[in-house]
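Sequence first, predicted coordinates after that:
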Amino acid sequence: MKFKVAIAGATGNVGREMLDVLAERRFPVSEVVALASPRSVGREVSFGDKVLKCRNLENYDFADTDICLMSAGGDVSRAFSPKIGAKGCVVIDNSSAFRMDPDVPLIVPEVNAEAVAGFVNKYIVANPNCSTAQLVVALKPLHDKAKILRVVVSTYQSVSGAGKEAMDELFAQTRAIYVSDPIEAKKFPKRIAFNVIPQIDVFMEDGFTKEEWKMTAETKKILDPKIKLVATCVRVPVFIGHSESVNIEFEHPISPEEARDILREAPGVLVIDKHEPGGYITPHEAAGEDATYVSRIRCDPSVENGLALWVVADNLRKGAALNAVQIAETLINRKLLAPKMRAA
């Protein structure tokens, strides 16, 4: 069986990554269609050894398309995803538009693959926030073993999570510093080069940012609504790769040795944990990789049953493109989706 797949937002960071992941994983495609806004029609993107020219999302007919990987932003998704789903094309949406919709499953295949069957409600499946995706991959096997009560997480998120303009801004500011040019901050509220910014997304009334709220709400929906979680999300001058410092309180005892063994067997996880200089993973090494890396596994002595972890992943892959493609693979492997009959 082969499927016709459309990529909405094909010229963006995540859209291009989706095309790469589809090719790398040899996803069973009959045809791949690159879609973008009217101003990007005709732009070329790569899919394996092929070059695709972008077509206009606004007038594309999804009637004979099986899957749409949507990475065009929340506003575009809210406007188009329900219409696409009504055509019988499953939308796997990378934006926050439908994540908390009770009729839309929010999926990380290593964690809650069974929930994907709920796509039939609206023919939409939501991809979680990039920082949430890697976190729950690491939490799930530990939760199954010792039951997580509370999580405290601080993130160190790369600029690619804010799009190509953010990556360009980090590059331009870094260059400006070296050549003593004026530094302009457009995408971020403060200079990002050689700095860290403790704000991702807008502030809410309680003082948390929306990114921090997303991590809490999404973890509850994906993993367990009883888990208490507090996050501090920070933008750092790294191009690709999100890192997280995670402190976990469990109901039952679990040692670092047990956790290390459990995580080594967990799907999607690679443990790199040598207690020596360099015996851990950084975002530089995780860039371009599919795994969620876990390092620095140790006791948290501030609570009765506590562990501390360091979690790193490529946010463009596991945090977005890879997870979306894995969702599509899950639909197919569970025989929940069959190709549409198309005229010869």
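That came through, no problem.

For the rest of this, base every contact and every neighbour count on C-alpha atoms.
Noted.

Find the nearest non-adjacent residue to residue 271, please.
residue 294 (4.9 Å; C-alpha to C-alpha, 6 or more residues apart in numbering).

I'd say that neighbour and residue 312 touch.
Yes - using C-alpha atoms under 8 Å, residue 294 is in contact with residue 312, at 6.6 Å.

all strands in the protein, in order from the N-terminus.
Per DSSP state E, the chain carries strands over the ranges 3-8, 29-36, 44-47, 50-53, 55-56, 67-70, 90-93, 124-126, 148-157, 228-235, 242-250, 269-271, 292-299, 306-313.

And these: which comes nearest residue 333?
Residue 333 lies closest to strand 3-8 among the strands of the chain, at 12.9 Å (C-alpha to C-alpha).

now the angle between strand 29-36 and that closest one, please.
10 degrees (axes from the mean of the first three to the mean of the last three C-alpha atoms, to 10 degrees).

for strand 3-8, packing partners?
When contacts are defined as 3 or more C-alpha pairs under 8 Å, 6 or more residues apart in numbering; DSSP states H and E, strand 3-8 packs onto helix 13-24, strand 29-36, strand 67-70.

Go again with 10 Å.
helix 13-24, strand 29-36, strand 67-70, strand 90-93 (3 or more C-alpha pairs under 10 Å, 6 or more residues apart in numbering; DSSP states H and E).

want to compare, so here's the second one:
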Amino acid sequence: MNYDELRKNARINMNNVCRGCKRCDGIACAGEVPGIGGVGSGEGFIENVRALSRVKLELKTLHNVKKPDISSEIFGENVSFPVLPAPMAGMKSNFGGYFTEYEFASILANACKELRLMYTSADGPDPNMFNAGIEAIKNTGVPSIVFIKPRGVKEVIEKIKVAEEAGAKAVGMDVDGAGLILMVRSGQEVGPKNTDELKEIISSTSLPVVLKGIMTVEEAKIAYESGAKGIVVSNHGGRVLEAAMATCDVLPEIAEKFKRKMAIFVDGGVRSGVDVLKMLALGADAVIVGRPVAIAAHGGRIDGVKWLLKNYADELYQAMILTGTPDVHINSEIECFGNNILIKIKERGTWRV
């Protein structure tokens, strides 16, 4: 199995909704929402990939890091490496209808269980989308974060209770879904959340609450002061606001203020284990990957997802050797030169989420 095979099979199985591009960069699918692309011109998606490619690492091989430790801990769960599949749903509208919602959720949940990773489940306009992830969690027992759209407070709390009963390790709300037109048109309540609403939601559960879609220091501060235990630096894969900044560009400032205060996750444009290392060095505690995982699932089911994620782990391990990085709790400095960012990885870190 290799990525070319996965891409070819996925292109067929997704009815060409995804072209299975060699470089998944958002250009061929620009504007295809619903679908797998970025909204409008697609620049939000494209810039995530483009900006991360401008981040460079110092090559270092005269050191004692011979066997780096890529394992981590997320909300008390030991994981083999700090990568999670993104919460994804909408099989018919976004991915061509090859899988049912439950089939897709089950593939990802089982792959995570076998690889000792944390799974994330999704929510969406169709109730089957949320229910599929819950059933996958129940049937596998995989450690998980259950994400809920920014619905009305009462409905969010009801869904949190469902997540608790399913055995979730944490719950999340993808607040960047506040303007999802498909949900608004179907009469479902989604929208921004003020501080009082956040506090009511967060205080309703003993589980850690993660807010996904945080792109500024100001909103990270609101999340922290409202009681959130984690945030996801995310622009929803460029699928909600065409002109959004790239996640890797805003991550360092957010991490500078809130590292060790909250768990910091990030998504957007990650296409390799080297990209995972870049995001960790920019300040993330763990990295979330979306479209490549969906391609791998459609191209090779569980084996495809496992192959992709194992490949990321191998690439991360190799990159850590070649940068003198002993473990994933990274301390680094950032320098700018021209249009590029250079990351200088320093001594061992100690923080675990």
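Happy to help now that I have it. In this text, all values refer to a predicted model and were calculated from it rather than measured experimentally.

I'd like the TM-score for the two structures, please.
Superposed pair, TM-score by TM-score structural alignment, normalised by the length of structure 1: 0.29. Supporting alignment: 162 aligned residues with a C-alpha RMSD of 6.5 Å.

my read: residue 196 of structure 2 touches residue 223, true?
No - counting by C-alpha atoms under 10 Å, residue 196 of structure 2 does not reach residue 223; the two are 11.2 Å apart.

what sits in contact with each of the two?
Residues touching both residue 196 of structure 2 and residue 223 by C-alpha atoms under 10 Å, 6 or more residues apart in numbering: residue 202.

Give me the more crowded residue out of the two.
Under the criterion of other C-alpha atoms under 10 Å, the comparison of residue 196 of structure 2 against residue 223 puts residue 223 first, with 24 against 10.

what's the distance between the more buried one and residue 294 of structure 2?
Residue 223 of structure 2 sits 29 Å away from residue 294 of structure 2, going by C-alpha to C-alpha, to the nearest Å.

Same question for residue 102 of structure 2.
Where residue 294 of structure 2 is concerned, residue 102 of structure 2 sits at a distance of 14 Å (C-alpha to C-alpha).

again, but for residue 145 of structure 2
In terms of C-alpha to C-alpha, residue 145 of structure 2 sits 18 Å off from residue 294 of structure 2.

got it, and residue 85 of structure 2?
9 Å.

who touches both of the two?
Joint contacts of residue 85 of structure 2 and residue 294 (C-alpha under 10 Å, 6+ apart) are 108, 305.

got the strands of structure 1 as JSON lines, with distance to residue 19 of structure 1 and mean neighbour count columns?
Shown next, in JSON lines, are those (distance: least, C-alpha to C-alpha, whole Å; neighbours: other C-alpha atoms under 10 Å):
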{"stretch": "strand 3-8", "distance to residue 19 of structure 1": "8", "mean neighbour count": "24"}
{"stretch": "strand 29-36", "distance to residue 19 of structure 1": "9", "mean neighbour count": "20"}
{"stretch": "strand 44-47", "distance to residue 19 of structure 1": "5", "mean neighbour count": "18"}
{"stretch": "strand 50-53", "distance to residue 19 of structure 1": "10", "mean neighbour count": "13"}
{"stretch": "strand 55-56", "distance to residue 19 of structure 1": "15", "mean neighbour count": "18"}
{"stretch": "strand 67-70", "distance to residue 19 of structure 1": "10", "mean neighbour count": "28"}
{"stretch": "strand 90-93", "distance to residue 19 of structure 1": "14", "mean neighbour count": "28"}
{"stretch": "strand 124-126", "distance to residue 19 of structure 1": "18", "mean neighbour count": "28"}
{"stretch": "strand 148-157", "distance to residue 19 of structure 1": "23", "mean neighbour count": "21"}
{"stretch": "strand 228-235", "distance to residue 19 of structure 1": "26", "mean neighbour count": "20"}
{"stretch": "strand 242-250", "distance to residue 19 of structure 1": "21", "mean neighbour count": "23"}
{"stretch": "strand 269-271", "distance to residue 19 of structure 1": "23", "mean neighbour count": "22"}
{"stretch": "strand 292-299", "distance to residue 19 of structure 1": "20", "mean neighbour count": "23"}
{"stretch": "strand 306-313", "distance to residue 19 of structure 1": "19", "mean neighbour count": "26"}
